[in-house]
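Novice: Sequence unavailable; structure follows:
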């Protein structure tokens, strides 16, 4: 499956957040992703886009608001995305699968923070619903509002006034909340003693979606270094690809040992066909560069993986008991540890590179 994902990252200007978004993309084979509240200034946008690589294409809503509240990214080699409309709270597009050629409409939402400012959101989505008509339509993102009176714990009680507009919109257009697994309360704030958790991130489908995608389930993943859970959705067929390409960290090219490694491996005597000799030398280079990388950054990746796994375990336990003060305290500590190692690694990469 090719996966879609929406995530309120709470700031891409933190190098640790960039690393975690890239890890999310790679771990779950995501080909379409919407990021909210990036906090990236327009003049810095291109610099941060480059961090995700040249295989991604992006649409943002800077034309409607500052700070890039919504970023929509996709890999054109897997899907074709035609952006239909961009507003303060919604980017609406049509996605066509390369494998099947079947299109569907997709709206990514980042709702504003009050009932009154979200009224324009329901109007925009209503207009989109009218234009979509009976075609397949998926809506996902951070709506910043609950849908049910039970969608908040440890905070003030949810009122009918808070949920009425959202509930009316869902009913009026025959939308369905997609079945989900993972975290129910997908956003949290506060410390150990006054923590509040809510379900304000949603994934909805119209009747055509629910009829044609009956087996699709959304997964609310662990929030990692954000305070929101990413919403992961698998809905498009994928094609099995070939082997992994030969890659190395570009900063190694500046290392004083790099050229001698290349020259020694390439001048080594290898018996066999021309293609076998090329393959053998590349394999030797790969092994040598891996050793060089391990010498320069011994243990950092292991520490990152360990910290990430520790945080994952704690956040998984919080799915079942978000009121556990001990777990909340452990989560805070694990987030701090993961950020520390991610920032150390990012600093080392910047130091070693001149690109």
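Specialist: Great, that's in hand. Keep in mind that this is a model prediction, so the values were computed, not measured. Numbering: from 1, shown residues only.

Novice: CA only for contacts and neighbour counts going forward, please
Specialist: Fine.

Novice: Which parts of the host helix or strand of residue 34 count as buried, going by neighbours?
Specialist: Using DSSP states H and E, residue 34 sits within strand 30-36. Neighbour-count burial for strand 30-36, with 16 or more other C-alpha atoms under 10 Å as criterion, is recorded at 30, 31, 32, 33, 34, 35, 36.

Novice: Specify the next element, helix or strand, located C-terminal of that strand.
Specialist: helix 45-49.

Novice: related to what we said a few turns ago, for residue 316, state which of the buried residues of strand 30-36 is nearest.
Specialist: Residue 316 lies nearest to residue 30 out of the buried residues of strand 30-36, by C-alpha to C-alpha, at 21.1 Å.

Novice: quick one, what contacts the closest one?
Specialist: Counting by C-alpha atoms under 8 Å, 6 or more residues apart in numbering, residue 30 touches 2, 3, 4, 5, 24.

Novice: so which strand or helix has residue 96?
Specialist: strand 90-97.

Novice: how far off strand 90-97 does the very next helix or strand once past that strand point, in degrees?
Specialist: Going down the chain from strand 90-97, the next helix or strand is strand 103-110, by DSSP H and E. Per axes from the mean of the first three to the mean of the last three C-alpha atoms, to 10 degrees, the angle that strand 103-110 makes with strand 90-97 is 150 degrees.

Novice: In terms of secondary structure, what does strand 103-110 contact?
Specialist: Packing partners of strand 103-110 (3 or more C-alpha pairs under 8 Å, 6 or more residues apart in numbering; DSSP states H and E): strand 70-74, strand 90-97, strand 137-142.

Novice: Minimum distance to residue 184: which of the ones you listed has it?
Specialist: With C-alpha to C-alpha as the measure, strand 137-142 is the member of the helices and strands packed on strand 103-110 nearest residue 184 (13.7 Å).

Novice: ok, structure two:
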């Protein structure tokens, strides 16, 4: 346990999950108090004689309320006293056997209803050893067809609507200890829902070297303070399909500009850009348009006569058409942002694409950058400056 104590101290960890401790229940209090004397602790000895999962936290910083526990997970509502964090954390240590592991997937499916927690409105983080992997490249060695365990794990991830938190460090997080023919796998991961990516949009996880363990420890960073930045100009398909698109582009392009050919070209492009930005503002927020159209239809239908009149039927059809149009535009936008293949999932498409957008942004975001001197920069301003300096040194400056 000296390694764990040193790890918590070195990485300044205030909330942790320990798995597979091999500590007997009667020794739990003594060992845990030695690891982190100021921590409060939870365990699952009531569900497994080995107490396979421990949760520890600095009680001066965190408030933790247990939602549900089993032999394979501890799920808690976690809040910081300063109000900077309020989320659900599920620490997982899945069974090795695929059949035994199914109880965990069922528990996770039912967590929201049984625990009385709305996991769509709260950030949710699932972390630990899942004892299963999601893709062939997450395991070395020969694979024998489609693995049932992999398929069931993948189905659970899709049903829960969670994705891997952006990570750095070790890809394979476990090895079997075999020196001559080692087997490496990605069994440990941190999964988060869309709300987590919305609230903690700069969060990430680092998988560190294994040390004395056969697993890589993971350290989650909630992120640095947000810096307001100007997003690059983008044209989305719903704007191209607008009835005034070609007219707006033509009017902006036809304006007379005096000067060299290059100056005229760049000036016209800027003019088109500003005109399309204005058109985009006129189109408005597509998500709000959908919500408003849905509410209008619901309000109208709730006041319909038992036998609707002809005029009411006409009005209802108009409202349905309005909602359908809004949903189509929103779907077009989200599909383009998510950059994934179309899936025929009916009315649930937009939520699926919205989560995909969040997941893609989480994967692509750049949270730190190391310069030529080995200094790691984490703010948006320093990262952009370092990138510009690197490419300036690489290609030079144009006269």
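Specialist: Everything's here; your move. For clarity, every value in this text was computed on a predicted model and none was experimentally measured.

Novice: Got a TM-score for the pair?
Specialist: After superposition, the two chains reach a TM-score (TM-score structural alignment, normalised by the length of the first structure) of 0.60; 221 aligned residues with a C-alpha RMSD of 1.8 Å.

Novice: still on that earlier bit, check which residues of the strand holding residue 96 of the first structure are buried.
Specialist: Under the neighbour-count criterion of 16+ other C-alpha under 10 Å, strand 90-97 of the first structure has 90, 91, 92, 93, 94, 95, 96, 97 buried.

Novice: again with stretch 185-203 of the first structure
Specialist: Buried residues in stretch 185-203 of the first structure, defined by neighbour count with 16+ other C-alpha under 10 Å: 185-188, 192, 195-203.

Novice: any idea what residue 212 of the second structure aligns with in the first structure?
Specialist: In the first structure, the residue matched to residue 212 of the second structure (TM-score structural alignment) is residue 225.

Novice: Quick one: residues contacting its match.
Specialist: For residue 225 of the first structure, the contact set (C-alpha under 8 Å, 6+ apart) comprises 16, 17, 20, 335, 338, 339.

Novice: rerun at 10 Å
Specialist: If you count contacts by C-alpha atoms under 10 Å, 6 or more residues apart in numbering, residue 225 of the first structure has them with 9-10, 16-17, 20-21, 308, 311, 331-332, 334-336, 338-339.

Novice: possible to save the buried residues of strand 30-36 of the first structure as JSON lines with distance to residue 325 of the first structure?
Specialist: As requested, the buried residues of strand 30-36 of the first structure are exported to JSON lines (distance: C-alpha to C-alpha, whole Å):
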{"residue": "30", "distance to residue 325 of the first structure": "33"}
{"residue": "31", "distance to residue 325 of the first structure": "37"}
{"residue": "32", "distance to residue 325 of the first structure": "36"}
{"residue": "33", "distance to residue 325 of the first structure": "33"}
{"residue": "34", "distance to residue 325 of the first structure": "32"}
{"residue": "35", "distance to residue 325 of the first structure": "29"}
{"residue": "36", "distance to residue 325 of the first structure": "28"}
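
Novice: post-alignment, the strand holding residue 34 of the first structure versus the second structure, mean distance?
Specialist: Following superposition, strand 30-36 of the first structure is found to deviate from the second structure by 0.6 Å on average (mean C-alpha distance after the TM-score superposition for the first structure).

Novice: Please tell me which residues of the second structure that strand aligns onto.
Specialist: Going by TM-score structural alignment: strand 30-36 of the first structure matches residues 13-19.

Novice: what's the burial count for residue 127 of the first structure?
Specialist: 11 (other C-alpha atoms under 10 Å).

Novice: Map it onto the second structure.
Specialist: Correspondence of residue 127 of the first structure to the second structure, assessed by TM-score structural alignment: residue 110.

Novice: List of residues touching the helix or strand encompassing its match?
Specialist: According to DSSP H and E, residue 110 of the second structure maps onto helix 98-115. For helix 98-115 of the second structure, contacts defined as C-alpha under 10 Å, 6+ apart pick out 66-73, 75-76, 90, 92-95, 116-120, 126, 130-132, 148-150, 152-153, 155-157, 159-160.

Novice: Show me which of these are buried.
Specialist: Buried residues within these, defined by neighbour count using 16+ other C-alpha under 10 Å: 67-73, 75-76, 90, 92-95, 119, 126, 130-132, 149-150, 152-153, 156-157, 160.

Novice: So residue 224 of the second structure is in contact with residue 202, correct?
Specialist: Yes: between residue 224 of the second structure and residue 202 there is a contact under C-alpha atoms under 10 Å: 6.6 Å.

Novice: neighbour count winner among these two?
Specialist: residue 202 (18 against 14).

Novice: Look up how far residue 54 of the first structure lies from the aligned residue in the first structure for the more buried one.
Specialist: In the first structure, the residue matched to residue 202 of the second structure (TM-score structural alignment) is residue 215. Computed with C-alpha to C-alpha, to the nearest Å, the distance linking residue 215 of the first structure and residue 54 of the first structure is 33 Å.

Novice: got it, and residue 338 of the first structure?
Specialist: With distances taken as C-alpha to C-alpha, residue 338 of the first structure is found 27 Å from residue 54 of the first structure.

Novice: Repeat that for residue 186 of the first structure.
Specialist: Noted for residue 186 of the first structure: a distance of 31 Å to residue 54 of the first structure, by C-alpha to C-alpha.

Novice: now swap in residue 349 of the first structure and tell me
Specialist: Distance from residue 349 of the first structure to residue 54 of the first structure, by C-alpha to C-alpha: 19 Å.

Novice: Which one of those two is surrounded by more residues?
Specialist: Set residue 349 of the first structure next to residue 54 and count neighbours by other C-alpha under 10 Å: residue 349 wins out with 16 against 9.

Novice: which stretch of helix or strand covers the more buried one?
Specialist: helix 325-352.

Novice: Can you give me the buried ones in stretch 219-237 of the first structure?
Specialist: Neighbour-count burial for stretch 219-237 of the first structure [16+ other C-alpha under 10 Å]: 219-236.

Novice: Tell me which stretches of the second structure form helices.
Specialist: Ranges of helices in the second structure, per DSSP state H, are 2-10, 28-35, 98-115, 148-160, 194-199, 237-240, 245-253, 261-283, 286-302, 310-338, 349-364, 380-395.

Novice: Give me the mean deviation of the fourth one from the first structure.
Specialist: For helix 148-160 of the second structure, the mean distance to aligned residues of the first structure following superposition is 1.1 Å (mean C-alpha distance after the TM-score superposition for the first structure).
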